[in-house]
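Colleague: Below is the structure, and that's it, no one-letter string:
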């Protein structure tokens, strides 16, 4: 696996291929200063000989190599069992050359003259992608044998996993739906890992986290000079994922204008980078996920009907945890085993009465809430036996519980009860509590409530709470 520096930056072995001695020496010096191991060669043949030995994490090659070409180096690199990333450099850049390089599997394409900082960031991101691919392979090896156990054995989840097995080998677009915290990303990863793309990157992308312009640049890429700050051509996520999988999380939050472009992209299997007249093909599989009912969003005019049908080729609906209570103990013990390993406390275990309390709780935050609850209990407990006192007060019944439907515990109502006011008051209290716990950082508060930032901001405005800061800012709660 690619080593890392003490500062956390990805470091590795870089092969420089250029027929100009001055350029090789320049790149060697620049990359050595960044902590990389660098080998440089002047031609295609010695580059291919080095690539045949493995151990190269990244190739930086000139496109013009005497009688050879950087594309020859790229093809040799892509033929390796664990191919290094490849960045091509040229003084003769053109959209056609960029398209050819991307079609052949290059990570990115940069034109001379280039800024040192541009190249440094490009190298770092390319090596981060390689590291992510290696981690995905390791994760697949660890999770595949017991993936169903890790998620649940209820009949509802067995149906989900049976469908995962069927759709994983295909190229079909999959739409994963379910409440926040039900494990949509885990299911998307399972589809990726159980198919032929498992050795390629899995790239989740939150469609609600960026504004329209930045969203399109990240997904489709952009050309140098397309907008302020676009210092070089950049491949978007769909292209840079190669033959891997791109998960479009919170796709229901995507702006309508971007929905139009995404529909065309999915139909044509080509992207048009921002500021470019040329289209670039991509091979990545797309999995979309949302906690919204897209049929209702279509009727309300907030989501395009044609895009909905394009995404909705195969739908996987994840049940909320309250509808598969039989999985709660299984999941709790699974998360506790992971925490015990991380903390070096193999004797950690739940008391029986603790598991009973967990099974009775509604878990409005679903599996994610349960996982956080187990992490809290394991981290704060001085004893290896996790008793009821390690659970939050709400789970122990010491504060107003979240009502569960169909369990015989219906609330008692008196005259003059106003449901809307009650729900509004409860929502406002939860918003303020989340802001307080998050130290006023709204993006973190939204995560604590299992909401997208856009939805969280809407609720703040609805209750007249301060909402004039950036997502990372704070609110006077």
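Modeller: Sure thing, it's come through. Quantities reported herein were computed from a predicted structural model and do not represent experimental measurements.
Colleague: Going by C-alpha atoms from here, please, whenever you check contacts or count neighbours.
Modeller: OK.
Colleague: In contact with residue 335: list those residues for me.
Modeller: 371, 374-375 (CA atoms under 8 Å, 6 or more residues apart in numbering).
Colleague: Can you select the buried ones among these for me in ChimeraX?
Modeller: Below is the selection syntax for ChimeraX that covers the buried ones among the contacts of residue 335, with 16 or more other CA atoms under 10 Å defining burial:
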select :371,374,375
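Colleague: Pick the one among the contacts of residue 335 closest to residue 196.
Modeller: Within these, distances to residue 196 taken as CA to CA reach their minimum at residue 371, with 29.8 Å.
Colleague: Would you mind measuring from the residue nearest to residue 380 when sequence neighbours are not counted to residue 433?
Modeller: Setting aside the residues directly before and after it, residue 380 is nearest to residue 390 in space (CA to CA, 6 or more residues apart in numbering), at 7.6 Å. Taken as CA to CA, to the nearest Å, the spacing of residue 390 relative to residue 433 amounts to 20 Å.
Colleague: sorry, back to before: the residue nearest to residue 380 contacts residue 382, correct?
Modeller: No - Residue 390 is not in contact with residue 382 according to CA atoms under 8 Å; the separation is 9.8 Å.
Colleague: Tell me which of the two has more neighbours.
Modeller: When neighbours are counted by other CA atoms under 10 Å, residue 390 and residue 382 differ, and residue 390 comes out ahead with 22 against 10.
Colleague: List the contacts of that one.
Modeller: Taking CA under 8 Å, 6+ apart as the criterion, residue 390 is in contact with 376-377, 380-381.
Colleague: And stretch 149-159, what's buried?
Modeller: Along stretch 149-159, the positions that meet the burial threshold by neighbour count (16+ other CA under 10 Å) are 150-153, 157.
Colleague: ok, second structure coming up, stack it against the first:
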């Protein structure tokens, strides 16, 4: 089924050229899309964090936060939109960088409005398929140890390891891209569980399936097999439940109680990106003291170097270190997209390393 058949495509347009931005907005609205227009990168990121968009259409050259940084930040969101990047005429290298960093497509100015409409529809269709596949995924891929140079976070991780080892349900709170999923996968591996690691996002599930997965009592209307509950899928392993702030408190309490019971058979790790005013106590209550806050990268600059060197080494297949001036530059940035933005920047720089080089210099980041 096409995107149009499911209703209007929710499109965020980030364009600092006032006339062009207005033209895009009017054209896309005329094509039946639900459009939000912003004039700079920071406003675009704020909009993405506040609302669920199917597609983000962003210019590269914008004040505050450029289009590539916005792309990285968008990809770190739990319900990431497909991103179409618009570059200046002749900026082939920028288009290639955008595609390597995960953009759905990159188009150069001047472009035809009909081309943009077609890309928006196709990007929305891809996102719908991606959400359907990612609503619940099962993975048992080996993961590296969660490492931090921040003393308070290291202490919190140690407490989380102890809770995971005992099977106590755990709540992780932090902005998108701060490492909640990485930590959850490490805790699963560290606890040595025999079952799978199930990554579930109720927000990405159709309403009828969401109820079935959470409550575990779904019977197919056509007489087919029942849909297994999340707890059944995670038997003997770990259930990562993202966006627990969207789960009804009574249902969340039931899920936590089921996992904490001796016969529960699986560990439960819940995550939340933002806690609304007055909601924190309700969210924390089912988890007791097993709550860990993960600060953003801007609050722990020492971890920027650690993560960057891990990423570069993984890409190179051998240990890679950053030069002093490269470390200084990376640690000075605010990283609104957290680990996803850092990963995109490091990947682009590491791709410029010559074969056999073991140091990543500042010059690799400035090209």
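Modeller: Received the coordinates, thanks. Please read these numbers as outputs of a predicted model, since none were measured by experiment.
Colleague: thinking again about what came up before, corresponding residue for the residue nearest to residue 380 of the first structure in the second structure?
Modeller: Across the two structures, residue 390 of the first structure finds its equivalent in residue 364 of the second structure, going by TM-score structural alignment.
Colleague: Residue 218 of the first structure and residue 233 touch, don't they?
Modeller: No - in this structure, residue 218 of the first structure sits apart from residue 233 without contact. The criterion is CA under 8 Å, and the distance is 12.0 Å.
Colleague: so after the longest helix along the first structure, what's the next helix or strand?
Modeller: When the first structure is scanned for its longest helix (criterion: DSSP state H), the result is helix 116-143. Sequence-wise, the next helix or strand beyond helix 116-143 of the first structure is helix 147-151, with elements assigned using DSSP states H and E.
Colleague: For that following helix, name the packing helices and strands.
Modeller: Other elements packing on helix 147-151 of the first structure under the criterion 3 or more CA pairs under 8 Å, 6 or more residues apart in numbering; DSSP states H and E are helix 155-167, helix 328-343.
Colleague: what does the next helix or strand after the longest one rub up against?
Modeller: Read it as helix 328-343 of the first structure. Sequence-wise, the next helix or strand downstream of helix 328-343 of the first structure (DSSP H and E) is strand 349-350. Around strand 349-350 of the first structure, the neighbours that count as contacts under CA under 8 Å, 6+ apart are 333, 336, 384-387.
Colleague: mind putting those residues in CSV, distance to residue 428 of the first structure and neighbour count included?
Modeller: Rendered in CSV, the data for these read as follows (distance: CA to CA, whole Å; neighbours: other CA atoms under 10 Å):
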residue, distance to residue 428 of the first structure, neighbour count
333, 33, 18
336, 32, 23
384, 37, 15
385, 36, 16
386, 32, 23
387, 31, 17
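Colleague: Which of these sits closest to residue 445 of the first structure?
Modeller: Where those are concerned, and distances follow CA to CA, residue 445 of the first structure has its nearest neighbour in residue 336, at 24.8 Å.
Colleague: And that closest one? What does it align with in the second structure?
Modeller: Residue 336 of the first structure maps onto residue 312 in the second structure, by TM-score structural alignment.
Colleague: Pretty sure its match sits against residue 305.
Modeller: No - under the criterion of CA under 8 Å, residue 312 of the second structure lies out of contact with residue 305, with a separation of 10.4 Å.
Colleague: in the first structure, what residues pair with stretch 226-237 of the second structure?
Modeller: Structural correspondence for stretch 226-237 of the second structure: residues 233-244 of the first structure, per TM-score structural alignment.
Colleague: Mind jotting down where the strands sit in the stretch 151-300 of the first structure?
Modeller: Secondary structure of the stretch 151-300 of the first structure (DSSP state E, counting those that start in this stretch): strands located at 174-177, 202-206, 221-222, 234-235, 245-249, 270-271, 280-281, 285-290.
Colleague: Generate JSON lines for these, with distance to residue 168 of the first structure and mean neighbour count as supplementary columns.
Modeller: As requested, those are exported to JSON lines (distance: least, CA to CA, whole Å; neighbours: other CA atoms under 10 Å):
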{"stretch": "strand 174-177", "distance to residue 168 of the first structure": "10", "mean neighbour count": "24"}
{"stretch": "strand 202-206", "distance to residue 168 of the first structure": "13", "mean neighbour count": "19"}
{"stretch": "strand 221-222", "distance to residue 168 of the first structure": "27", "mean neighbour count": "24"}
{"stretch": "strand 234-235", "distance to residue 168 of the first structure": "26", "mean neighbour count": "24"}
{"stretch": "strand 245-249", "distance to residue 168 of the first structure": "11", "mean neighbour count": "26"}
{"stretch": "strand 270-271", "distance to residue 168 of the first structure": "22", "mean neighbour count": "22"}
{"stretch": "strand 280-281", "distance to residue 168 of the first structure": "22", "mean neighbour count": "20"}
{"stretch": "strand 285-290", "distance to residue 168 of the first structure": "11", "mean neighbour count": "24"}
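Colleague: Can you lay out those as CSV showing distance to residue 73 of the first structure?
Modeller: As requested, those are exported to CSV (distance: least, CA to CA, whole Å):
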stretch, distance to residue 73 of the first structure
strand 174-177, 35
strand 202-206, 25
strand 221-222, 24
strand 234-235, 20
strand 245-249, 25
strand 270-271, 25
strand 280-281, 21
strand 285-290, 26
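Colleague: So the spatially closest residue to residue 107 of the second structure that is not a sequence neighbour, which state does it fall into?
Modeller: The spatially closest residue to residue 107 of the second structure, leaving aside those adjacent along the chain, is residue 86, at 5.0 Å (CA to CA, 6+ apart). Secondary structure state of residue 86 of the second structure, per DSSP: H, G, I helix; E, B strand; the rest coil, is strand.
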